[in-house]
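Colleague: Turn this into a model:
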Amino acid sequence: MDKIVFLPGASGNMDFWNPLIDFLPIHYEKEIIGYPGFGTSENDQNINNFSDLQDYVTSKIQSKSILIAQSMGGIFAVNKTFTNPNLIKGLVLIATSGGIDLTHFNVQDWRTEYQEQYPRYPNWFMTTNVDYEDYLETIHVPVLLIWGDDDSISPIAVGKHLNYKLGNSKLHIIEGGKHDLAEKHAEEVSMYINQFLETLC
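Modeller: As a prediction, the model looks like this:
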């Protein structure tokens, strides 16, 4: 049986996914990957930069999986998909950059508020910039993109750009959805994800 793997956003809050999981099919094995030193996950002395964290997260995905990623988690999901495509059956990206350069998009700078809210989190997590733009066209697995129309951190324009670059993708917009739409609009989001899961069977 295929596994659904959830990747949290920058907060590392694993409980974020619980409302959504309640609406997903029970026959799938489900796993939420925690980020060491974030949320309730214990520190790992071997993780000293973003690359270390990405290697840790992606190494946890060892079997055929469907990835569901929120915000910053989408960077890890995209990386795993183009580096190990045979392990990824489908990809769900929710309100994420997906590893693209956001300079040309009108996005809210989340870093100052984030640092105030999570002062113990490492500075390198907020200053890292990755650019996977050139890799997006190499991703051929089915991709579901879910965005909110009231998200200033990852506006619809970012979702539309990913939809253009990812050839086998479909974009859905949640009316009134902010950056936390996967939690606050869990039932509506699950409707699109369940339809997507049916296409993967």
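Colleague: From here on, just use CA atoms for contacts and neighbour counts.
Modeller: OK.
Colleague: Where do the strands of the protein begin and end?
Modeller: 3-7, 29-32, 65-70, 88-94, 143-148, 169-174 (DSSP state E).
Colleague: Take those strands and lay them out in CSV including distance to Ile21 and mean neighbour count.
Modeller: Converted to CSV, the strands of the chain look like this (distance: least, CA to CA, whole Å; neighbours: other CA atoms under 10 Å):
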stretch, distance to Ile21, mean neighbour count
strand 3-7, 10, 23
strand 29-32, 8, 16
strand 65-70, 11, 26
strand 88-94, 14, 24
strand 143-148, 16, 25
strand 169-174, 18, 17
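Colleague: Can I get the ones you listed in JSON lines including distance to Arg111?
Modeller: Putting the strands of the chain into JSON lines (distance: least, CA to CA, whole Å) gives the following:
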{"stretch": "strand 3-7", "distance to Arg111": "19"}
{"stretch": "strand 29-32", "distance to Arg111": "24"}
{"stretch": "strand 65-70", "distance to Arg111": "16"}
{"stretch": "strand 88-94", "distance to Arg111": "19"}
{"stretch": "strand 143-148", "distance to Arg111": "20"}
{"stretch": "strand 169-174", "distance to Arg111": "24"}
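Colleague: quick one, which of those strands is nearest to Phe38?
Modeller: Within the strands of the chain, the stretch nearest Phe38 is strand 3-7; the backing value is 12.3 Å (CA to CA).
Colleague: thinking again about what came up before, can you say which of the strands of the chain is nearest to Tyr132?
Modeller: Evaluated over the strands of the chain, closeness to Tyr132 peaks at strand 88-94, with 14.4 Å, by CA to CA.
Colleague: That closest one - contacts with which helices or strands?
Modeller: Counting contacts by 3 or more CA pairs under 8 Å, 6 or more residues apart in numbering; DSSP states H and E, strand 88-94 packs against strand 65-70, helix 73-83, strand 143-148, helix 186-200.
Colleague: what sits up against that strand?
Modeller: Strand 88-94 is contacted by residues 64-71, 74, 77, 80-81, 141-147, 182, 193, 200 when judged by CA atoms under 8 Å, 6 or more residues apart in numbering.
Colleague: Another for comparison:
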Amino acid sequence: MNLAERSNSYTIRLNNISVHYEWYENKEANDKPVFTLIHGFLSSTFSYRRLIPLLNRRYNVLALDLPPFGKSQKTKKFEHSYQNLSQVVIKLLENLAIEKSILIGHSMGGQIALNIAKNRPDLVSRLILLSSSGYMERSKLSLVYSSYLPFFSLGLKKWLEKQGVRKNLLNCVSDPNMIDEEMIQGYLQPFNDDNIFKSLTRMIRDREGDLSSEELKKITIPSLLIWGKEDRVVPLKIGKRLNRDLPNSKLIVYENTGHLLPEEKPNEVLENILSFINT
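Modeller: Below you'll find the model as predicted:
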């Protein structure tokens, strides 16, 4: 049975926006913590398609599309700050009565997970950070001001189209041969709705800077950091710096691996996660 056949997909209204989430139940895992999967920028739950079935063999798994990505609502009225996005995840956990969760955050999703750990540590038992973003400053004022210009979102759309999904994926993986048509279409699908470009324009204005070293040092939740040595999107030096700042963290580095860890090395990621949470 494939992932789509086992998936229970839902839509819920949280913080004045419709959020898509998926619940994968394992009836033998009711006494175990739930894994909550948070994807990265320009991505969706699709990026976890290889890891979800592996985790679901032992655990209940929750995955969501952060607005404005995936199947979640795309609107310029929503505040697309990391603080607000982390509140969406917190509200989802509360609505589903999930008292403790192991958060897995990939890329930007790692920064959202860190915000949740900072603001609601009671909800988090472990942090798994896969090539997590970190130490990014807020967008330059010149770009923020430019985002208010008419047709800025149209220009953003043309720029992203020029980049192309395949080109972006080539920058994210170590082995280009793994990129097939299914992968391209999966990452392309959310951008068929033009409203996403208006939302991304709003995100340029709303996104605050990443958590500082001082804030990170206060997060004592056990954390596993996994990185690809050939990551060109969030280089390994970010992982090493996070490992220094997070007081209760461990860093694992994969050879011949890029940025898309859940796609490139799902079995290895699973093995390291299981070892970490059972320690």
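Colleague: Report the TM-score for the pair.
Modeller: Once superposed, chain against chain, the TM-score is 0.84 (TM-score structural alignment, normalised by the length of the first structure); 190 aligned residues with a CA RMSD of 2.5 Å.
Colleague: quick one, helices of the stretch 1-150 of the second structure?
Modeller: 3-6, 52-56, 82-95, 108-119, 141-146 (DSSP state H, counting those that start in this stretch).
Colleague: Distance to Phe46 of the second structure for these - can I get that in JSON lines?
Modeller: Output for the helices of the stretch 1-150 of the second structure, formatted as JSON lines (distance: least, CA to CA, whole Å):
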{"stretch": "helix 3-6", "distance to Phe46 of the second structure": "11"}
{"stretch": "helix 52-56", "distance to Phe46 of the second structure": "10"}
{"stretch": "helix 82-95", "distance to Phe46 of the second structure": "17"}
{"stretch": "helix 108-119", "distance to Phe46 of the second structure": "13"}
{"stretch": "helix 141-146", "distance to Phe46 of the second structure": "30"}
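Colleague: looking at the ones you listed, which is buried most?
Modeller: Using mean count of other CA atoms under 10 Å, the stretch among the helices of the stretch 1-150 of the second structure with the largest mean neighbour count is helix 108-119, at a mean of 24.
Colleague: what's that helix packed up against?
Modeller: strand 34-38, helix 82-95, strand 101-106, strand 124-130, helix 213-216.
Colleague: Can you give me the distance of the residue nearest the centre of the first structure to Thr112 of the first structure?
Modeller: The centroid of the first structure falls nearest to Ala69 when counting by CA atoms, centre = their mean (2.3 Å). To Thr112 of the first structure, Ala69 of the first structure is 23 Å away according to CA to CA, to the nearest Å.
Colleague: again, but for Met126 of the first structure
Modeller: Using CA to CA, Met126 of the first structure is found at 9 Å from Thr112 of the first structure.
Colleague: So between the two, which is more surrounded?
Modeller: Met126 (15 against 10; other CA atoms under 10 Å).
Colleague: Apart from its neighbours in sequence, what residue is nearest that one?
Modeller: Using CA to CA, 6 or more residues apart in numbering and skipping residues adjacent in sequence, the residue nearest Met126 of the first structure is Arg111, 6.1 Å away.
Colleague: burial of Tyr121 of the first structure, as a residue count?
Modeller: By the criterion of other CA under 10 Å, Tyr121 of the first structure has 17 neighbours.
Colleague: Now do the same contact list for Phe196 of the first structure.
Modeller: Applying CA under 8 Å, 6+ apart to Phe196 of the first structure gives the contacts Leu144.
Colleague: Map it onto the second structure.
Modeller: Using TM-score structural alignment, the partner of Phe196 of the first structure in the second structure is Phe276.
Colleague: any idea how far that match is from Asn56 of the second structure?
Modeller: 17 Å.
Colleague: next one: Thr279 of the second structure
Modeller: 20 Å.
Colleague: and Thr279 of the second structure, how many residues sit next to it?
Modeller: 5.
Colleague: and the helices and strands packed on helix 108-119 of the second structure as a markdown table, adding distance to Asp206 of the second structure?
Modeller: Shown next, in a markdown table, are those (distance: least, CA to CA, whole Å):
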| stretch | distance to Asp206 of the second structure |
| --- | --- |
| strand 34-38 | 19 |
| helix 82-95 | 8 |
| strand 101-106 | 20 |
| strand 124-130 | 23 |
| helix 213-216 | 20 |
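Colleague: List just the one of the ones you listed that sits closest to Tyr254 of the second structure.
Modeller: strand 124-130 (11.2 Å).
Colleague: Which residue numbers in the first structure does the closest one align to?
Modeller: Using TM-score structural alignment, strand 124-130 of the second structure pairs with 88-94 in the first structure.
Colleague: That stretch: average distance to aligned residues in the second structure?
Modeller: When the second structure is overlaid, stretch 88-94 of the first structure sits 0.3 Å from its aligned residues on average, using mean CA distance after the TM-score superposition for the first structure.
Colleague: just how off-centre is that stretch within its chain?
Modeller: 9 Å (CA atoms, centre = their mean, to the nearest Å).
Colleague: How about stretch 89-107 of the first structure?
Modeller: 8 Å.
Colleague: Tell me the residue in the first structure aligned with Val34 of the second structure.
Modeller: Alignment note (TM-score structural alignment): Val34 of the second structure maps to Lys3 of the first structure.
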